[in-house]
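Participant: Predicted coordinates and the sequence they were generated for:
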Amino acid sequence: MAALLVRRTLSQAFNVPAAERGSVCRSAAALSRFRQPLVSGAAAPCPRLYGPGAAARHYTSDPKDDLRVRYLDGEDNGIVVIGINRPKAKNAISKNLVKLMFEAVEDIKKNNKVRSVIFCSLVPGIFCAGADLKERAKMHQSEVGPFVSKARALITELGNLPVPTIAAIDGAALGGGLEMALACDIRIASNAAKMGLVETKLAIIPGAGGTQRLPRLIGVSRAKELIFAARVVDGTEASRLGLVSQSVEQNKSGDAAYLQALELAREINPQGPIAVRMAKLAINQGIEVDLATGLAIEEACYAQVIPTKDRVEGLTAFKEKRRPQFRGE
């Protein structure tokens, strides 16, 4: 009976009405208001976000452009690259950055054409140095709690995105920066990257999911060791611990992890988008419960792909020995 209730509840929760699928065009139209030209006098565009046919989306009139978002096109259509760009602050998490990332995440959630998201840095040698302590030092004590809560909520939202998320760690990811990466589905790091939850050095603890996500990822004992000692590890050691899924040799341009993340996104891109979303949901929900309930969740997620046009297209393409053309329907 319990399993039946789980299936019914999940079936209702996961059902995507046809009308909602048809809202993609309306969402795309709404997103067009964010398309703006590059800020004149800005630094040379980073190839991760700009290039032939690139469409930059800016979420602030601030010329510093703390966050840059690009929806790739052509054969990479469906891949979104979110680049943090606060060079003077080592990409530290500020009020403005939290605001911009919330807006970017909301746009992605509304767009059913998005198939994967890459989080990276546009600042050489840095992924994210954690909280902006200079900004926090200027906050009144009454402001600190609400800001930390909002930053925590942002990282939770990153973890709840329905599509695969990849953190490309080409530099230091410390404190909240590593917590941001931990909220992603997959982490790829260069061998030269540095990672650690170093909050105990400041007599605080990780406050944006680090104490919960890290033990689930590498085991309780190893997570305690890293957190208690505020230990920082490089990409090679992070791969050995299971903190990242891949560690790649850093290149001269300092974007080896990003390039590897892009290749992975390109592998995901041609797969059935609804199936990928349901697979992510089944894994994320199932890992938190007992096996019997997890199997019921899988069954409920599987039920969502049966009536899709993509499933029929997959079978037809297999029969006709051609590449399937999935549309997320």
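Facilitator: Ah, there it is.
Participant: When you work out contacts or count neighbours from here on, use the C-alpha atoms and nothing else.
Facilitator: OK.
Participant: Residue 177 versus residue 68, what's the distance?
Facilitator: Residue 68 is 17 Å from residue 177, where distance means C-alpha to C-alpha, to the nearest Å.
Participant: Kindly report the same for residue 30.
Facilitator: Distance from residue 30 to residue 177, counting by C-alpha to C-alpha: 30 Å.
Participant: Between the two, point out the one with more neighbours.
Facilitator: Taking neighbours as other C-alpha atoms under 10 Å, residue 30 and residue 177 compare with residue 177 leading, 25 against 12.
Participant: need the contact list for the more buried one.
Facilitator: Going by C-alpha atoms under 8 Å, 6 or more residues apart in numbering, residue 177 touches 92, 93, 127, 128, 129, 130, 131.
Participant: Tell me who's in contact with the fourth one.
Facilitator: Meaning residue 128. By C-alpha under 8 Å, 6+ apart, the contact set of residue 128 is 84, 90-93, 121, 171-174, 176-178.
Participant: Take those residues and write them to TSV, including distance to residue 110.
Facilitator: Output for the contacts of residue 128, formatted as TSV (distance: C-alpha to C-alpha, whole Å):
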residue	distance to residue 110
84	21
90	30
91	26
92	27
93	24
121	24
171	30
172	31
173	28
174	30
176	26
177	25
178	26
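Participant: Take this one as well and set it beside the first:
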Amino acid sequence: MSMVRLDLTERVAWITLDRPPLNVLNIEMLTELESVLTEVRQNREASVAVLSGAGEKAFSAGVDVAEHKPETLEQMLKAFHNVARKLVRLPQATVAAVDGVALGGALELVNVCDIPVASVRSRFGYPEIQLATFPPVAIVTLSTICGRTAACDLVLTGEMVSSADALRAGLVSRVFADNEYEGSLRELVAGLSAKSPAVLRLTAQT
């Protein structure tokens, strides 16, 4: 059964992480997500790609801790970094749509998208330090996003923050009311997809 759904509408690729209940990213799912991103990259019609999580609990609770063991760690890291690189290199404008929790590696994927948005109820965090590890992509990107002080606070404490705090820190660019989230997201995406595809792609890649 597929753990990543791809729905193509006019100029928009809707990518949905679908591994209930929390859309935790395991190696198989990351490999599937990489394949989907490759398909999206090759789609000349889509000028916007939206990454979201299925269900009401989570965008994703991060990578699967069960696969953070010696025999699978290298494969897990390779699969995760392949996905992060593919997201960064997508020619489409990328929107990360967070409704629920976005933790660890999943939040790192949010970090590399062009426009991250969230519902009010969403929560964010990098809990890796609680497991004696660290978020490798966030270490590279987070200072640019929210400044060194805020980046250190987020990564070194491992604490979860609210959507309001995430907005202030720059982890997301917009926060939508819970009961308006779906409509506001679609309005944003419709506005993006209505713009010149060539200019949108060029701008997203600069």
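Facilitator: Yes, it's here. Only a predicted model underlies this, so the values are computations on that prediction, with no experimental measurement involved.
Participant: Please verify my assumption that residue 303 of structure 1 contacts residue 11.
Facilitator: Yes: counting by C-alpha atoms under 8 Å, residue 303 of structure 1 does reach residue 11; the two are 7.5 Å apart.
Participant: Give me the distance between residue 242 of structure 1 and residue 267 of structure 1.
Facilitator: From residue 242 of structure 1 across to residue 267 of structure 1, the span is 21 Å (C-alpha to C-alpha).
Participant: what are the ranges of the strands in structure 2?
Facilitator: All strands of structure 2, identified by DSSP state E, fall at 4-9, 12-17, 48-53, 58-60, 93-98, 101-103, 115-119, 123-125, 161-162, 174-176.
Participant: now the last one: how far from the chain's centre is it?
Facilitator: To tie it back to what came earlier, the one meant is strand 174-176 of structure 2. Between the centre of strand 174-176 of structure 2 and the centre of its chain there are 15 Å (C-alpha atoms, centre = their mean, to the nearest Å).
Participant: and what of the shortest one?
Facilitator: In terms of C-alpha atoms, centre = their mean, the centre of strand 161-162 of structure 2 is found 16 Å from the chain centre.
Participant: And the third one, by the same measure?
Facilitator: In this view, strand 48-53 of structure 2 has its centroid 8 Å away from the chain centroid, taken as C-alpha atoms, centre = their mean.
Participant: and it, which stretch of structure 1?
Facilitator: Per the alignment by TM-score structural alignment, strand 48-53 of structure 2 matches residues 116-121 in structure 1.
Participant: Then the last one?
Facilitator: Aligned by TM-score structural alignment, strand 174-176 of structure 2 corresponds to residues 246-248 of structure 1.
Participant: List the contacts of that stretch.
Facilitator: With C-alpha under 8 Å, 6+ apart, stretch 246-248 of structure 1 has contacts from 187, 188, 189, 190, 191, 235, 236, 238, 239, 256, 257, 260.
Participant: out of the residues you listed, who has the most neighbours?
Facilitator: residue 189 (35 neighbours).
Participant: That one matches what in structure 2?
Facilitator: By TM-score structural alignment, residue 189 of structure 1 lines up with residue 118.
Participant: Its match is in contact with residue 98, isn't it?
Facilitator: Yes: between residue 118 of structure 2 and residue 98 there is a contact under C-alpha under 8 Å: 4.5 Å.
Participant: list residues touching both of these two?
Facilitator: By C-alpha under 8 Å, 6+ apart, no residue touches both residue 118 of structure 2 and residue 98.
Participant: Next up, the contacts around the residue nearest in space to the middle of structure 1.
Facilitator: Geometric centre of structure 1, nearest residue: residue 165, 3.6 Å, by C-alpha atoms, centre = their mean. Applying C-alpha under 8 Å, 6+ apart, one finds that residue 165 of structure 1 lies in contact with 116, 117, 118, 119, 184, 185, 186.
Participant: 7 Å - rerun?
Facilitator: For residue 165 of structure 1, the contact set (C-alpha atoms under 7 Å, 6 or more residues apart in numbering) comprises 116, 117, 118, 184, 185, 186.
Participant: Residue 22 of structure 2: how many residues sit nearby?
Facilitator: By other C-alpha under 10 Å, the residues close to residue 22 of structure 2 number 21.
Participant: In contact with the closest residue to residue 126 of structure 2 other than its chain neighbours, which residues?
Facilitator: Leaving out its chain neighbours, the residue that sits closest to residue 126 of structure 2 by C-alpha to C-alpha, 6 or more residues apart in numbering is residue 104, at 4.4 Å. Contacts of residue 104 of structure 2 were listed using C-alpha under 7 Å, 6+ apart, and they are 62, 125, 126, 127, 128, 135.
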